[in-house]
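Q: Here is a sequence together with a model predicted from it:
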Amino acid sequence: MTAQRRLIIGISGASGVIYGVRALEILKAVSDIETHLVISPAAIRTLGEETNLCGDDVKALADHVHSPKDIGAAISSGSFKTLGMLVAPCSVKTLSGIAHCYNDELIVRAADVCLKERRRVVLLFRETPLHAGHIALMERATLNGAIVMPPVPAFYNKPETIDDLISQTIGRALDIFDIDANVVKRWKDVGL
């Protein structure tokens, strides 16, 4: 029997909560991935502004849900084996916490633990335009080992809907964890 792989999903309060939701939806269909969700209070508010979903709808998509205040949760320990963490979307506040190892809540603590254990941390940073402070935070987080991946849409795959754009972006983010959920239209597959 193959052991289940675990992936932490952090959803912060930045615009674009649908990225985190879509990650959970896609991963639900991947049988060997166990998801651990941390959704911030700001993300719950953004969810209500940007979707027809509520926090309970999103939590139901995850295998395990951890309170953002529970810095003693299993995912806050390096001995808890995971593939790493996807923060989708990643707010400036969350990026700042990760860049500066400021572990005052579980999203940042779990990311910090993944980084110290040399596990992948992918940050779908959702801010534009950028000022020098944002760029410095992205540099600092990258130097700490994180992968900053602003959710910039691909167009070579000829997306027809917003869902196509979101799924392609999340599929590419999951590629970084060596998870192929069969949602990415690859360059060679689009007839170029």
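A: Noted; the coordinates are in hand.
Q: From now on I want contacts and neighbour counts done on CA atoms only, so please keep to that.
A: Fine.
Q: Strands along the chain, start to end?
A: For the chain, the strands defined by DSSP state E cover 5-11, 33-39, 64-66, 84-90, 120-125, 147-148.
Q: Please convert those strands to a markdown table, extending it with distance to Val58 and mean neighbour count.
A: A markdown table is the format used below for the strands of the chain (distance: least, CA to CA, whole Å; neighbours: other CA atoms under 10 Å):
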| stretch | distance to Val58 | mean neighbour count |
| --- | --- | --- |
| strand 5-11 | 10 | 24 |
| strand 33-39 | 9 | 23 |
| strand 64-66 | 10 | 17 |
| strand 84-90 | 13 | 29 |
| strand 120-125 | 18 | 26 |
| strand 147-148 | 24 | 19 |
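Q: Let's have the ones you listed in TSV, adding distance to Ser167.
A: Formatted as TSV, the strands of the chain follow (distance: least, CA to CA, whole Å):
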stretch	distance to Ser167
strand 5-11	16
strand 33-39	17
strand 64-66	22
strand 84-90	12
strand 120-125	13
strand 147-148	18
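Q: adding another structure so you can compare the two:
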Amino acid sequence: MAEQEHEHEHEHKRGQTRERIVVGLSGASGAMIGVRLLAALRRLGTHETHLIVSASGALTAAQELGITRGDLERVADVVYNVRDIGAAVASGSFITAGMVIAPCSMKTLAGVANGFADNLLTRAADVMLKERRRLVLVARETPLNLAHLRNMTLATEMGAIVMPPVPAFYVHPRTIEDVVDHTVGRILDLFGIEHREIAQRWSGLADEFGERRAGVDQ
């Protein structure tokens, strides 16, 4: 089913309409972000996930996580062929809550920033921009050259949110999964999706006795 759009049987049994969210995985390092985002959305059950994986994205997921394209597809509700430019998500008339590309390679960022919609991943992102829907680009690259920075600026000026997966060390992560889940939680926040036990929220500085302080100048 790697080349076809499909739905999981359990979604037909819910008997209710959920908002749709498009999730894209491109070829940058960080496939775990997209995978854990899909898994979180499935657990929460608030949104129907529509997945687009580029060829490079599938290769990266296999290299980093040891999973196949089929493994990726089983976590999503609906899957599209990245070459199917005529798929539902290629039209603004197909209503969604928005789109996340996690991770977002610099090539995909350039395509989005410059309107080069040559596949379904960049076309779906282009739809989000033209329809003024939320588009989150989890841009993964370091260091950044001037082209990367300019493309981030262009995407931001058009309404996208560029969100590099920067670790939050203040929450004292213990595992890679902790680091990734913090990013996943922040992505969910950007879509107003309520979540618990995915990412630790900041509640203020604590002194040596564990008490929260209202300010640092007391």
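A: In hand now; what should we look at? What you are looking at is a predicted structure, and each value in this text was computed from that prediction instead of being measured.
Q: Got a TM-score for the two of them?
A: In this superposition the chains share a TM-score of 0.96, using TM-score structural alignment, normalised by the length of structure 1; 192 aligned residues with a CA RMSD of 1.4 Å.
Q: Out of the strands of structure 1, which is closest to Ala181 of structure 1?
A: strand 33-39 (10.4 Å; CA to CA).
Q: contacting residues for the corresponding residue of structure 1 for Val180 of structure 2?
A: The alignment partner of Val180 of structure 2 in structure 1, by TM-score structural alignment, is Ile166. By CA atoms under 8 Å, 6 or more residues apart in numbering, the contact list for Ile166 of structure 1 reads Ile18, Tyr19, Arg22, Pro153.
Q: Distance check, Ile166 of structure 1 against Leu143 of structure 1.
A: 27 Å (CA to CA, to the nearest Å).
Q: that older thread, among the contacts of Ile166 of structure 1, which one lies nearest to Arg120 of structure 1?
A: Checking the contacts of Ile166 of structure 1 against Arg120 of structure 1 by CA to CA gives Tyr19 as the nearest, at 17.8 Å.
Q: For the residue mapped onto Val17 of structure 1 from structure 2, give me its contacts.
A: Using TM-score structural alignment, the partner of Val17 of structure 1 in structure 2 is Ala31. Applying CA under 8 Å, 6+ apart to Ala31 of structure 2 gives the contacts Leu25, Gly57, Thr60, Ala61, Glu64, Leu65, Ala102, Pro103.
Q: Check Asp126 of structure 2 too.
A: Val112, Gly115, Ala117.
Q: Same list (those) but as JSON lines, adding distance to Glu194 of structure 2 and neighbour count.
A: Listed next are the contacts of Asp126 of structure 2 as JSON lines, based on distance: CA to CA, whole Å; neighbours: other CA atoms under 10 Å:
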{"residue": "Val112", "distance to Glu194 of structure 2": "28", "neighbour count": "26"}
{"residue": "Gly115", "distance to Glu194 of structure 2": "32", "neighbour count": "15"}
{"residue": "Ala117", "distance to Glu194 of structure 2": "32", "neighbour count": "19"}
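Q: gap between the residue lying closest to Ala14 of structure 1 once chain neighbours are set aside and Lys158 of structure 1?
A: Of all residues not flanking Ala14 of structure 1 in the chain, Ser91 sits nearest, at 4.7 Å (CA to CA, 6 or more residues apart in numbering). Distance from Ser91 of structure 1 to Lys158 of structure 1, counting by CA to CA: 28 Å.
Q: Neighbour count for these two, which is higher?
A: Legend: neighbour count by other CA atoms under 10 Å for Ser91 of structure 1 and Lys158, higher for Ser91 (23 against 11).
Q: What lines up with that one in structure 2?
A: That one, Ser91 of structure 1, aligns with Ser105 by TM-score structural alignment.
Q: Return the residues in contact with that match.
A: When contacts are counted by CA under 8 Å, 6+ apart, Ser105 of structure 2 touches Ser26, Gly27, Ala28, Ser29, Ala139, Arg140, Glu141.
Q: I'm done for today, thanks for sticking with me.
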